[in-house]
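*Asks:* sequence? don't have it. structure:
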């Protein structure tokens, strides 16, 4: 907590992937998680931390902006639930944002050390995403949470919370007033028309995901308010 803003932390332990098709535990989990997030004041920044028992895969085109460019593995049903929840609540899975070695992304190991997965995550709201400088696993035995089984390894995010609110705008928010500028308005329309020329899809969901992605790309380029950030342009591109 600082004088400028507050940060809320939610510790998570999600049900395992159902093997019998019974999703009642997952339904109850995400209902409770949504209730917890809804209780957080709107101006707060949010961290979701813990074992989600979910594999989110690497289909960034479908799940942008909640999923970064560097996911691993294949999406499972728990992963689908998590990704859908993150997109609905405007959250970013920071483990997938940064291009670390695979060994620095895996968080769960069986005792044989051959079966591995990424199922533990650091998830933040997009408002906070620009302050995350990296998220990676800590490999050393001293950082293992469960010393007996050594199945889960600690995840370490590096966070820079030196943020300031400027006027009525949040860091990285859109300045919609700029659309009143005739030149910017024409640029926006031209870029949007170009992006949507090749709009083709096999189903409504794919079409919506593609349309939403292209809208975000144009808005990011034309309307995003320029603010100072401790991150370089490369890191910002990874997130957005």
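*Replies:* Right, received. Where do you want to start? Remember, predicted model here, so these are calculated numbers, not experimental data. Numbers count the residues shown, from 1 in each chain.

*Asks:* When you work out contacts or count neighbours from here on, use the C-alpha atoms and nothing else.
*Replies:* Will do.

*Asks:* what are the ranges of the strands in this protein?
*Replies:* Using DSSP state E, the strands found in the chain span residues 7-13, 45-51, 91-93, 108-109, 116-117, 120-125, 132-137, 155-159.

*Asks:* now the farthest one out in this structure, which residue is it?
*Replies:* residue 182 (34.1 Å; Cα atoms, centre = their mean).

*Asks:* related to what we said a few turns ago, what's the closest of the strands of the chain to residue 39?
*Replies:* strand 7-13 (10.2 Å; Cα to Cα).

*Asks:* then this one, side by side with the first:
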């Protein structure tokens, strides 16, 4: 059963087998234009939700993070692969730090794809994608 945490975070715990579970955290993160206090509140709430999940659960953190993490993975080799796109923005740095803290991987950077398939949105003027 889905459990709403806020207007930006929802969780669902699914049984996989007798004693195994998967927890899905679905998010819609604040955009770059949101004030820093909104971003901080969101990521603090996400960290709180994460801390309440049993460590034995399989975890999927999915959603729209409104970030660009770039292609340079030298600083984050355990968090991202070599197949990002563009340059990291400030929201991307926040997400990468969170993934590092939680020992998560940004999986879509692990797979080689055409650049046009890597963005979910393109800024109409700058043509920068996220």
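*Replies:* Everything's here; your move. Just so it is clear, the model here is predicted, and its values are computed rather than measured.

*Asks:* Please say which position in the second structure the residue farthest from the centre of the first structure maps to.
*Replies:* Per TM-score structural alignment, there is no equivalent position to residue 182 of the first structure in the second structure.

*Asks:* wait, what's in contact with residue 182 of the first structure?
*Replies:* With Cα atoms under 8 Å, 6 or more residues apart in numbering as the criterion, no residue contacts residue 182 of the first structure.

*Asks:* just the one 5 residues further on next, same as before
*Replies:* For residue 187 of the first structure, the contacting residues are residue 222, by Cα under 8 Å, 6+ apart.

*Asks:* returning to that earlier point: JSON lines for the strands of the first structure, including distance to residue 22 of the first structure and mean neighbour count?
*Replies:* Output for the strands of the first structure, formatted as JSON lines (distance: least, Cα to Cα, whole Å; neighbours: other Cα atoms under 10 Å):
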{"stretch": "strand 7-13", "distance to residue 22 of the first structure": "18", "mean neighbour count": "13"}
{"stretch": "strand 45-51", "distance to residue 22 of the first structure": "20", "mean neighbour count": "20"}
{"stretch": "strand 91-93", "distance to residue 22 of the first structure": "26", "mean neighbour count": "26"}
{"stretch": "strand 108-109", "distance to residue 22 of the first structure": "24", "mean neighbour count": "18"}
{"stretch": "strand 116-117", "distance to residue 22 of the first structure": "22", "mean neighbour count": "18"}
{"stretch": "strand 120-125", "distance to residue 22 of the first structure": "22", "mean neighbour count": "24"}
{"stretch": "strand 132-137", "distance to residue 22 of the first structure": "31", "mean neighbour count": "22"}
{"stretch": "strand 155-159", "distance to residue 22 of the first structure": "30", "mean neighbour count": "16"}
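
*Asks:* Could you export those strands as TSV, including distance to residue 213 of the first structure?
*Replies:* Compiled in TSV, the strands of the first structure are given as follows (distance: least, Cα to Cα, whole Å):
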stretch	distance to residue 213 of the first structure
strand 7-13	28
strand 45-51	24
strand 91-93	15
strand 108-109	32
strand 116-117	28
strand 120-125	18
strand 132-137	22
strand 155-159	26
